[in-house]
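Visitor: Only the shape, not the letters, is given here:
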């Protein structure tokens, strides 16, 4: 019977709730902007990775490695675009 219980999904759900509570603590403890944004960014990236691995079953197929490579490539392109835009428009480098 224990092999039928979705232990991995339940633990992922509990961990998601813990990460959400940590993110809510930023609001309730009235943290500074820098500390609050740091906590929110860290919890957001951890939760996105958790969702990808646990609930979207990214590593459970035979092409799981290709899925992770595509996710890393997408994150690289997104960060490159964001920081390139900040560099050119906000920070004044061109």
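Guide: Ah, there it is. These figures come from a predicted structure and were not determined experimentally.
Visitor: From here on, just use CA atoms for contacts and neighbour counts.
Guide: Fine.
Visitor: ranges for the helices of this structure?
Guide: For the chain, helices defined by DSSP state H occupy the ranges 7-28, 33-50, 64-85.
Visitor: okay, now the one to match up with it:
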């Protein structure tokens, strides 16, 4: 019966809820901008990792593990290029 109960998924769900409550507490509390941003970034990275590895089963397939990690790296690259390209053109004054 122990094998049928998904304890990792339940613990991941609780961890996701705790991270969401921490992020909400940062927004409701009156802490400084830098500390709040650092806490939110750490919570976002941990939340993304939890979602990928526990709920999207990224580490369960043995044969296509390299392609999965390459797809994640490519998605991160495209996202970062989009974000920093937008910042470059709209805020940092590309002429």
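Guide: That came through, no problem. Not measured: the values here are computed from a predicted model.
Visitor: Which one of the helices of structure 1 lies nearest to residue 57 of structure 1?
Guide: Nearest of the helices of structure 1 to residue 57 of structure 1, taken as Cα to Cα: helix 64-85 at 8.8 Å.
Visitor: Average separation of the closest one from the aligned part of structure 2, please.
Guide: Its aligned residues in structure 2 lie a mean 1.2 Å from helix 64-85 of structure 1 after superposition (mean Cα distance after the TM-score superposition for structure 1).
Visitor: Can you list the buried residues in that helix?
Guide: Neighbour counts over helix 64-85 of structure 1 (16 or more other Cα atoms under 10 Å) mark no residue as buried.
Visitor: cool, and stretch 39-49 of structure 2?
Guide: Within stretch 39-49 of structure 2, judged by 16+ other Cα under 10 Å, the buried ones are 40, 43, 44, 47.
Visitor: what's it in contact with?
Guide: Stretch 39-49 of structure 2 has contacts (Cα atoms under 8 Å, 6 or more residues apart in numbering) with 16, 19, 20, 22, 23, 26.
Visitor: From residue 10 of structure 2, how far off is the fifth one?
Guide: In this case it means residue 23 of structure 2. 20 Å (Cα to Cα, to the nearest Å).
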